[in-house]
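K.L.:
Attaching a predicted model along with its sequence, questions to come.
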Amino acid sequence: MTNLLALVKPTTKSYEELCTLVREHLNPKESILMARYRFYTCQRSKGQEVASYIVKLRRLAGHCKFDGFLEQMLRDFFVLGIDHEVILCKLLNVETLNLSKAIMIAQYSVTLLYSRHNIKGTIFYTNGSFRCATGDISNISQFAIHCPIREITDAQYTMRRNYISFPITREKQLERACGFARIVGFPMVQDTIDCTHLILRAAHNNPEVFRNCKDYHSLNVQLVHDHTCRILTVKACYPDSSHDAFILRQTGVSAPFQPPHQARGWLLGDKGYLLSTWLMTPLCNPNTPAQHSYNESQAVTKNIIVRSDQAMVPLPWPLGSSPSVEWVSLCIIICCMLRNLRSQPLPPGIAPPQEV
């Protein structure tokens, strides 16, 4: 207080004058020059949304006292903050451009460019093309197409539990058991399990681990299906040298059949698995008619996963040009998600796409 009053004693001022003095000290009025300096030096940060940028400009212009030139100044500096060449050309080619029209054009262009960016990444999954082919379709380099593919893959992977899950509610258990029973009468079947080989290009590191008995490189992918061929679990990180039973022991497929869940029923597997209280496998040496009937029923019921595995397109996943096995595994999981999504019924009011 003494510093604020300089040579004047505080006792010579009234209470109201002292309050005003402190208030002005704590909340000093910004000069017009300083306010305009902040406005003129404002730059749009990388990746900042159009709406956020214009709000920032309006806030800084509040103390500049542009008066009748406010909208014009906001428009000019809004255009100066656009760093994308395509959007900037669109704005500069408009003769009568006001602020609202500039914002509309910029927002529409950003949305369109973002949609195209996502479409380029989606081509990788929708038509089975790899980065080279996808880049050729989009007329950009393989290195450039890697970015949208990675963004699409990471975004879809975060939603994997919405499309690949093993529900163990009583309603779902009953639905699956009835669905499998309608095939040939095999009772209390919850799911079928098997492993399938997905072809890979040879890996740079330890390629022989991925070589299978048919002398090509592949991943041994474990899939669990229900009666509608919907994929409930997928494990796609093991080379072909890993046995089916070994992969099963490393995963949590048996968890729904153990306490506290204790699903009523069992899985059906082939001879590559060990018989368990929750996993029914075929008999090795059937002798009686009942044993032969069991094997036939088990094979026919389990045949649903064979048809489903054949639907998995045997593309040569490019492990040799990919960062790791985890990346290829992640791509396979996304393909399983899209396959489940394709089998889901459309929401009410949505018509199926017309064939061209």
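P.N.:
Received the coordinates, thanks.
K.L.:
C-alpha only now, for contacts and for neighbours.
P.N.:
OK.
K.L.:
got the residue ranges for the helices in the stretch 101-250 of the chain?
P.N.:
131-138, 142-157, 160-163, 170-184, 244-250 (DSSP state H, counting those that start in this stretch).
K.L.:
dropping in the other structure now:
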Amino acid sequence: MAAALFARRRARRQRERQRKERIFHQRITLFQMPESDVIKLYRLPSHVILSLLDEIKDDMEPRTKRSHAIPGLTKLLAALHLLSSGSFQRAVTRNVGISQSALSPALSAFLRAMMRRVGQYIHFPQSREEIMETKMDFYAVAGFPNVIGAVDATHVPITPPSDDEHVYLNREQSYSMNIQVVCNARHVINNVVAKYPGSTLDSFVLRRSRLYELMEDREAGRGWLLGDSAYPLLPWLLTPVSNPTTPAEQRYNAAHSKTQNVIERTLRVLKSRFRCLDKTAGSLLYSPSKVCEIVVTCCMLHNLALRSGMPVEVGAEGDDEHLGDGEGLEDGWATQREVIRSYFN
């Protein structure tokens, strides 16, 4: 009798435990939210999110037939919320409605899907029409001619791997990845290099980039990049005059500064839009390679937001510590002097 009673109690406890295990998180859908909340949480409007899902659905939709498999939209929303908020995973899972253990695979799937499509979202102007439009847009900023891009570096905080910790330590004595970004006058990112640790000089990142090779191979006069004093002065990369002594040099520097500010503003917009990249959200708790994928993906999403008509909103002002060698070449000085003589006298 006692044995039978014990068996019934054990069976009842097992049934209760099974019922508890089958309590699933309530999953949030776009259709349950006001559009203002969608943009606040995910940084993109609903129709753009759904269009993005349609593009990457083969990478995001579950391959299992389980009735409670996580839908691709839920995975996408979880990844977008994590990137936009910079919140700890627990907060994201609470807002989106998936378990903490499911969030990391969802983010990984999204990053893989986006990295397969980088060229669709980020590309440097190549055609004559693109180059001319870019030059005209930059000229409208401050009268600086022939500019096809503004380049700058920004640091993204990282928790470094223990074996190579020192190479991620930047001049501010914090750990980071050094990210090179080029944009046009409309704040669209058209080139990004995300693979070097925080101790790397900006000029080193540039010289090892595909962009450097591209600009070196271009025909003379097809356009210049503008960079700050962390970069070398080159025939296709114009930097400020270090000690302007003439009115023409001062006008050149003023126009350079105002035009160069486009990339500084772009980086502030990027980090304001995707808080995971900003130091105020703490350091990213992922491997360096995954952090780089996150950075590139955020740049792609930034361009997607601009393409969809999202306003350019800037958060708190803040400049990164720039690491440069300040070197210059005679050809670069010659180009700079010719620009000053021809356009700023």
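P.N.:
Yes, it's here. The model shown is predicted, which means the values in this text are computed figures rather than measured ones.
K.L.:
Drop the TM-score for these two in here.
P.N.:
The TM-score (TM-score structural alignment, normalised by the length of the second structure) is 0.63; 244 aligned residues with a CA RMSD of 3.0 Å.
K.L.:
need the helices of the stretch 101-250 of the first structure in CSV with distance to V328 of the first structure and mean neighbour count, can you?
P.N.:
Formatted as CSV, the helices of the stretch 101-250 of the first structure follow (distance: least, CA to CA, whole Å; neighbours: other CA atoms under 10 Å):
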stretch, distance to V328 of the first structure, mean neighbour count
helix 131-138, 13, 18
helix 142-157, 11, 16
helix 160-163, 15, 14
helix 170-184, 31, 16
helix 244-250, 17, 15
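K.L.:
Those: which one's closest to L200 of the first structure?
P.N.:
helix 131-138 (14.9 Å; CA to CA).
K.L.:
I'd like to know which elements that closest one is packed against.
P.N.:
Identification of packing neighbours for helix 131-138 of the first structure by 3 or more CA pairs under 8 Å, 6 or more residues apart in numbering; DSSP states H and E yields helix 99-126, helix 142-157.
K.L.:
Quick one: list the elements packing against the first one.
P.N.:
In terms of contacts (3+ CA pairs under 8 Å, 6+ apart), helix 99-126 of the first structure is packed against helix 50-60, helix 70-80, helix 85-92, helix 131-138, helix 142-157.
K.L.:
Would you tell me which of those helices gets closest to Y216 of the first structure?
P.N.:
helix 131-138 (22.0 Å).
K.L.:
Kindly reformat the helices and strands packed on helix 99-126 of the first structure as TSV containing distance to V313 of the first structure.
P.N.:
Converted to TSV, these look like this (distance: least, CA to CA, whole Å):
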stretch	distance to V313 of the first structure
helix 50-60	42
helix 70-80	48
helix 85-92	39
helix 131-138	17
helix 142-157	18
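K.L.:
Tell me the counterpart of M280 of the first structure in the second structure.
P.N.:
Counting by TM-score structural alignment, M280 of the first structure lines up with L238 in the second structure.
K.L.:
can I assume Q180 of the second structure is in contact with A150?
P.N.:
No - counting by CA atoms under 8 Å, Q180 of the second structure does not reach A150; the two are 10.6 Å apart.
K.L.:
Of those two, which one has the most company?
P.N.:
Higher neighbour count among Q180 of the second structure and A150: A150, with 28 against 21, using other CA atoms under 10 Å.
K.L.:
gap between that one and K20 of the second structure?
P.N.:
Between A150 of the second structure and K20 of the second structure the computed distance is 56 Å (CA to CA, to the nearest Å).
K.L.:
try E35 of the second structure
P.N.:
Distance of E35 of the second structure to K20 of the second structure, computed by CA to CA: 34 Å.
K.L.:
Over to P160 of the second structure?
P.N.:
39 Å.
K.L.:
Confirm that S242 of the second structure sits in a helix.
P.N.:
No - read with DSSP: H, G, I helix; E, B strand; the rest coil, S242 of the second structure is coil and lies in no helix.
K.L.:
Can you name the residues that contact it?
P.N.:
With contacts defined as CA atoms under 8 Å, 6 or more residues apart in numbering, S242 of the second structure is in contact with S229.
K.L.:
which strands and helices sit next to the helix or strand that contains R38 of the first structure?
P.N.:
Using DSSP states H and E, R38 of the first structure sits within helix 32-40. Applying 3+ CA pairs under 8 Å, 6+ apart, one finds that helix 32-40 of the first structure makes contact with helix 50-60.
K.L.:
In the second structure, which residue range corresponds to the helix it packs on?
P.N.:
Aligned by TM-score structural alignment, helix 50-60 of the first structure falls on no residue of the second structure.
K.L.:
What's the match for S115 of the first structure in the second structure?
P.N.:
In the second structure, S115 of the first structure lands on L73 (TM-score structural alignment).
K.L.:
Without its sequence neighbours, what residue ends up closest to its match?
P.N.:
Closest residue to L73 of the second structure in three dimensions, ignoring its sequence neighbours and counting by CA to CA, 6 or more residues apart in numbering: L53, at 6.6 Å.
K.L.:
burial measure for the one you found, as a count.
P.N.:
If you count neighbours by other CA under 10 Å, L53 of the second structure ends up with 20.
K.L.:
thought it was touching L76?
P.N.:
Yes - here L53 of the second structure lies in contact with L76, judged by CA under 8 Å, at a distance of 7.3 Å.
K.L.:
anything in contact with each of those two?
P.N.:
Shared contacts of L53 of the second structure and L76, defined by CA under 8 Å, 6+ apart, comprise M60.
K.L.:
Mind giving me the packing neighbours of the helix or strand containing N253 of the second structure?
P.N.:
Using DSSP H and E, N253 of the second structure maps to helix 247-273. Here helix 247-273 of the second structure touches helix 128-142, strand 147-157, strand 176-183, strand 224-226, helix 288-307, helix 330-343, going by 3+ CA pairs under 8 Å, 6+ apart.
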